[in-house]
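Chemist: Dropping the sequence and predicted coords here.
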Amino acid sequence: MRENFNSFKYWEYITSENQTIRGHMFMQKPPTDKCLYFHTLIFNKNMGVNSIWGYVPNANSLLGYVQYSFLQEAFYKWIYGKEKLITKVPFLTVEKIIKDGEKLKKINKETAIKMKKDYEKLRKMWDMPVNKIELEVKKFIKDFNYNWTGDNKQFLYLKLFKTPEELGEFVISSSLITSTEKELEDKIGTSLDEWRNICKNGTKDILKGEKFRKILLKRLTEVF
């Protein structure tokens, strides 16, 4: 299926075909210098923390991922996660998820409006020049994190990185707040000096890029 990042059908297809974690759908190969990187958190008291570190090939795929995939999962789990353990998110549009949640009185009108506004902000970005999308998504994320900071029962969170180095330094700085260097090194499976080297050369050296890819896929879920 041809890439059409601004299409629910495309994201339904790619999710179904890959049968993998949503944020890892474009990570079959090491990153390139055009990739964008992200960290997402979906927390619910019943389900715990769903922490994903990943990358996408370009700004359009980032916008599509946030609009059609991340919001779909995040809002569905926000609406229904308080009552049950969710192992699979159905292939429903974000609009349908919000509408059903309000109809079933799982969310109030205020929350539904807030969700619709977020989706609409992203939808409008497709009319912008491609070179402005990354910046606008970054602005969106700032507001999104503020709106969905939630409480000790549930919250949603997104962070965007321009390079592997940015992601790598954030992993270190955020982890060392609650962990020791040794604990972090055990989690990522390498020394911090080597981790920095991997991130610095992740898009230049194929072997470093492959190490970076594998750490994001298999080890960084341990790092919040």
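Modeler: Yes, it's here.

Chemist: alpha carbons only for contacts and neighbour counts from here, please
Modeler: Will do.

Chemist: the strands in the protein, which residues?
Modeler: 36-44, 48-56, 154-161 (DSSP state E).

Chemist: adding another structure so you can compare the two:
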Amino acid sequence: MTIFMKFITPCLNKKKYLYKDFYYWENSFNNSNTLFDGHFNNYKITIHSKIIYTGFLNSEKDILEHSFSVYPSTYSLLGFIQNVFLSTAFFTWFDINYVDFCIPMDTFYNVVTEVNNNNLVNSDAIALFTESYEFLQNLWSLDENTIMDKLYKFCNSFNCNWNNDPCKKLFIKIFNSPEEVYPFVIETIGWDCDEFIEEEISISKEIFKNTCDNVFSQPFINEKFIDILNSNMPTLF
């Protein structure tokens, strides 16, 4: 069965503080809106859109999840990272009661309290996550360019803390434009041989670069870009 998606162009700043509210994200989750993969709310990719790649590994629970998604604005991206990604990352790493990948739909502090009550999480780890949450909370008063600059730094810092254990990993990468995806993928795969790279991404480098470069000019690519990434890209963390 083929499903045709009606893409919508968002009003950029109207929802700024709505995206800050956890209950907006809870409602989005309950309405089955895509959060970790695909187009959030079916918004098409515009020059204002932000792409995100997230990864979760917990070998003890046989969890390996990784995907690309796209958000319509800097503020929606910030809201997702603060209200959804961070809680999910904490839960995936520290909870020992659920064996499946779960998105805990509760406020960050409630998730931390609940998991800590059941699992006695190391206080240093809680402090690191709390610092991350408070860092994100303090970004809402800033302009979009400054937020993006700080989010890039946030991602690097987060990955330094949580992307080192071969059995447990958390990863986050953001992109200001589709063109930024190409070098990230190629550099992450790390092969010098084009043949090996193309085997990994199931597409030629030339076609992949052309795809990343033409998201705005080609409606079909705009609609399918995230699907192409999630269908073709290997684990990138």
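Modeler: Perfect, thanks for sending it. Because the structure is predicted, anything quoted here is derived from the model rather than measured.

Chemist: just so I know, which of the strands of structure 1 lies nearest S69 of structure 1?
Modeler: strand 36-44 (11.7 Å; Cα to Cα).

Chemist: from the chain's centre, how far out does that closest one sit?
Modeler: 4 Å (Cα atoms, centre = their mean, to the nearest Å).

Chemist: the inter-axis angle of it versus strand 48-56?
Modeler: Taking axes from the mean of the first three to the mean of the last three Cα atoms, to 10 degrees, strand 36-44 of structure 1 and strand 48-56 form an angle of 170 degrees between their directions.

Chemist: nearest residue to I147 of structure 2 other than its sequence neighbours?
Modeler: Spatial nearest neighbour of I147 of structure 2, excluding adjacent residues (Cα to Cα, 6 or more residues apart in numbering): L139 at 6.1 Å.

Chemist: residues near the one you found, how many?
Modeler: L139 of structure 2 sits with 17 neighbouring residues when counted by other Cα atoms under 10 Å.

Chemist: can you check N161 of structure 2 too?
Modeler: 16.

Chemist: quick one: it from N214 of structure 2, how far?
Modeler: 35 Å (Cα to Cα, to the nearest Å).

Chemist: that older thread, and the strands of structure 1 as TSV, adding distance to F5 of structure 1 and mean neighbour count?
Modeler: Converted to TSV, the strands of structure 1 look like this (distance: least, Cα to Cα, whole Å; neighbours: other Cα atoms under 10 Å):
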stretch	distance to F5 of structure 1	mean neighbour count
strand 36-44	15	21
strand 48-56	11	20
strand 154-161	18	19
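
Chemist: how big's the offset between the lengthiest helix in structure 2 and structure 1?
Modeler: Using DSSP state H to define each element, structure 2 has its longest helix at helix 144-162. Overlaying structure 1 shows helix 144-162 of structure 2 at a mean distance of 1.5 Å from the equivalent residues (mean Cα distance after the TM-score superposition for structure 1).
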